[in-house]
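[1] Provided below for reference: sequence and predicted model.
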Amino acid sequence: MAAPDPLHIDEDSVTRRLNALRAGVLGANDGIVSVAGLVIGVAAATPDNHGAILAAGVAGLTAGALSMGVGEYVSVSSQSDAEKSQLRRERRWHQVRPDYELEQLVELNMETGMSEETARRAAIEQTAHDPVAIHARMHLGIDPEEITNPWHAAFASLGAFTLGGLLPLLTILLVPTTAQVPATYTAVMVALALTGYAAARWAHSPRRRSVIRNVIGGSVAMAITYAIGSLIGVAL
C-alpha cells in the first residue's frame, strides 16, 4: 500500500472531512467489533441457540447504535456551544477593545515568522477584511465556517454503527453452526481491513498502519469475548 503523494493533497478538503471521517469510521468500527464480540461470545457459550444469539445481537446493535448517536450528539454539541461562545466573546472584544485586538493579531503574525512591519501591515489588512474570523483562526484555532453540526455527527455515528454491526450479526446467523465463529471472524477481519484502508485513504494518512491497527484491535476483542463465552458455556 503506497503512501499518498503529499503534492496532490487538498488540505482544505481533508480538514472538512475529518469530523465526518471520525464519526463514520469510529461508528463503523465500533459496530463491527462490538456486535461481533457480543455474538461470538454468546455463540461460544450456547453454540446451538440461534434465538439467544439473535436476541443478544439485535439488543447489542440497537443499544450500541443509539448510544453512539446520543454520545456523538452530546459531545459535538458541547464542542459547538463552546466554539460559538468563544466567537461571541471575540466579537464583543472587537467592539470594546479594537486596538488591543489589532496588537494581538500583530503578535500572532510575528509568531509565524513575519517581521513586525510586515506583521502590522498584514494585521491591518486582515482586520479590515474580517477581524473576527482571522482572530478565531489564529488565536482560538476555530474556523467560523466549519463548526460541526451535532445532528450530522450523531446520524453519521448511528448509521455507521448499524451498518457495521449488521455484518457480524447476519454472518453468524446465516452460516451453519460449525462455521459460525470462523466465518464471523473472517468477515470481521475483512471489514476492518476495508474500513481502515478507506479511512486512511480519505484522510491521506498511512494506509498499512491503519489496516493493521484495525485488524489487530478487532482480533484481540473477539479472542477475549470468545474465551469468556467459552468459560461461561462450560460453567453452564
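    Happy to help now that I have it. Keep in mind it's a predicted model, so treat the numbers as computed, not measured.

[2] for the rest of this, base every contact and every neighbour count on C-alpha atoms.
    OK.

[3] where exactly do the helices run in the chain?
    Using DSSP state H, the helices of the chain run over 11-45, 50-96, 98-110, 116-129, 131-135, 150-174, 180-203, 207-235.

[4] output these in a markdown table, with mean neighbour count appended to each entry.
    Converted to a markdown table, the helices of the chain look like this (neighbours: other C-alpha atoms under 10 Å):
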| stretch | mean neighbour count |
| --- | --- |
| helix 11-45 | 22 |
| helix 50-96 | 17 |
| helix 98-110 | 17 |
| helix 116-129 | 16 |
| helix 131-135 | 21 |
| helix 150-174 | 23 |
| helix 180-203 | 20 |
| helix 207-235 | 17 |
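
[5] out of those helices, which comes closest to D143?
    D143 sits nearest to helix 131-135 of all the helices of the chain, at 7.1 Å, using C-alpha to C-alpha.

[6] against which helices or strands is the closest one packed?
    Applying 3 or more C-alpha pairs under 8 Å, 6 or more residues apart in numbering; DSSP states H and E, one finds that helix 131-135 makes contact with helix 50-96.

[7] hmm, 10 Å instead?
    In terms of contacts (3 or more C-alpha pairs under 10 Å, 6 or more residues apart in numbering; DSSP states H and E), helix 131-135 is packed against helix 50-96, helix 98-110, helix 116-129.

[8] second structure for comparison follows:
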Amino acid sequence: MTAGSEERNNVMQQESDSQLSDDQPANPPTPKQIRRWQQYLANERAEAAVYRELARNREGEEKEILLAMAKAEERHEQYWRTMLGDDLGFPRAPSFSTRIMGFLAKRFGTVFTLAMMQTAESRSPYADDADATEQMTADEAIHAEVVRGLAARGREKMSGNFRAAVFGANDGLVSNFALVLGVMGAGGIDSNIILLTGISGMLAGALSMGAGEYISVKSQNELLEASHPHLATSTVVPQLDVDANELALVYRARGMSVAEAKEQADKVFAQIEQSKSVDAEMLAGANAAEDETLSSPWMVAASSFLCFGAGALLPVLPFFFDLPQMIAGVIATALVGIALMVTGAITGILSGKPPFLRAIRQLVVGMLAAGVTYALGMLFGVAVG
C-alpha cells in the first residue's frame, strides 16, 4: 500500500470513528466518490483563487478577510487531496458557476462576485455528503455569513444610480413592450402607426420618469435643507446669555437628552471663549443626525430619462426596418425577453439570490404583463370592429 493510500485511509478512519457506531475500517472509495472528490478539489482550488483575486484589488480589513477566506478554502483543498491520495488524477475544471465567479472577479470586481459567492457558499454540497467533515460543513456556513457581510458593504458602496438604471430600463422595457403589443392585438393597424405609438410611449414615459424624479429629488433636497441648522445662526450665538443657555433648547429640539444638550451647548460656549466665534459644524452638534448627501435633481432626472428611454426603445427597434408586422413583433418579443432575463439576473446577483431563477421570474412577469395587454387589445379591436 502506498503512502498516499495509507494517509487517506487514516483520514477516513478518523471520520469513521467519529461518525459511525462501530470500528470497521473505511471501505475503498468508489469511482463515483473519486470523481466527486476530484470535483470538490477543483472547486475549492478555484474558489481560493477567486478570493485571492478579489483581495488583490482591496486594501485594509477587507483584504485581510478575503485572504483569510482563501486560506480556509486551501485547507479544504488539502483535505480532498489527502482523501484522494493516489487517485488525485489530472486536474479537473471547476464547476461552471465557479468559473463564472472567477471571470467576474477579474473583469468586474467585488460586488458581483461576492454576491454570487454568497449564493455558492450558502448552497454548499458538504451538508449532504458524508465524506465531508462536520467542520467543513460548518466552515461553509460561516463563510456564507462572512461573504454576506462583505457583499453588504459592497452594495452600500455601490451608487444608487446603478440600481435606478437597472430598474428604470426594466420599467421602459415592460411598459412600452406592453403598449406595442396592445396596439398590435387590436389588429388591422399599420406598422407605421405601431412605430409612432411606440416612440410616443417611449418619450412620454421617459419624460414622465425624468420629471417625476426631478420633483422627488428637488423636494427631498428642500426638506433636508429645511432640517439643517441655518448658517446665519452661528453669527448670533456669541450674543446669547450663557447663564440662560437657550442654546441647549436647540439640541433638545433635535432629539438630544437634557444632559447631552447641556454638554453640547457648553462645548459651543467654550469655543466662543477661545476664538470669539463658532463654526457651523460645532453648532450642528456631534449627536445631531448625519447630513445626507444632496443629489442633483437634474442629474437624477437625466439618468431616469435615459435609462427608461433605452429600455423602451428596444421593443420599437424592429419596426424601424419595414419588416412584416408579425416578424417585427416576434423579434421585439425575443429582444425584450433577453433584456428582461439580463436585468433579472443582475438584480438577482446584487441581492445574493440565484441569478437564473430571478431571470426567469423577470421574464415571466414581463411577458404576462405584455400578454394581458395584447389580449385586451384584441378584445378592444373586436369590440370596435
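    Nice, thanks for sending it over. These figures come from a predicted structure and were not determined experimentally.

[9] before we move on, the earlier item: of the helices of structure 1, which is nearest A3 of structure 1?
    Taking C-alpha to C-alpha, helix 207-235 is the member of the helices of structure 1 nearest to A3 of structure 1, at 7.0 Å.

[10] now the closest one and helix 11-45, what's the angle there?
    Helix 207-235 of structure 1 runs at 20 degrees relative to helix 11-45, counting by axes from the mean of the first three to the mean of the last three C-alpha atoms, to 10 degrees.

[11] what sits against the residue positioned nearest the centre of structure 1?
    Closest to where the C-alpha atoms of structure 1 average out (C-alpha atoms, centre = their mean) is R22, at 1.9 Å. Applying C-alpha atoms under 10 Å, 6 or more residues apart in numbering, we find R22 of structure 1 in contact with A28, A153, A156, S157, A199, A203.

[12] what's the distance between it and V58 of structure 1?
    24 Å (C-alpha to C-alpha, to the nearest Å).

[13] grab the nearest non-local neighbour of G71 of structure 1.
    Closest residue in space to G71 of structure 1, ignoring its immediate chain neighbours: A154 at 7.6 Å, by C-alpha to C-alpha, 6 or more residues apart in numbering.

[14] same list, the contacts of R22 of structure 1, but as JSON lines with distance to G41 of structure 1 please.
    Listed next are the contacts of R22 of structure 1 as JSON lines, based on distance: C-alpha to C-alpha, whole Å:
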{"residue": "A28", "distance to G41 of structure 1": "20"}
{"residue": "A153", "distance to G41 of structure 1": "30"}
{"residue": "A156", "distance to G41 of structure 1": "27"}
{"residue": "S157", "distance to G41 of structure 1": "24"}
{"residue": "A199", "distance to G41 of structure 1": "28"}
{"residue": "A203", "distance to G41 of structure 1": "33"}
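
[15] nearest to E11 of structure 1 among those?
    Checking the contacts of R22 of structure 1 against E11 of structure 1 with C-alpha to C-alpha, the nearest one is A203 at 9.5 Å.

[16] show me what contacts that closest one?
    By C-alpha under 10 Å, 6+ apart, the contact set of A203 of structure 1 is P4, I9, E11, S13, V14, T15, R17, L18, L21, R22, Y197.

[17] which of the residues you listed sits closest to P98 of structure 1?
    Nearest to P98 of structure 1 among the contacts of A203 of structure 1, with distances taken as C-alpha to C-alpha, is T15, at 30.2 Å.

[18] go ahead and confirm that closest one touches E146.
    Yes. Taking C-alpha atoms under 10 Å as the definition, T15 of structure 1 is a contact partner of E146 at 9.1 Å.
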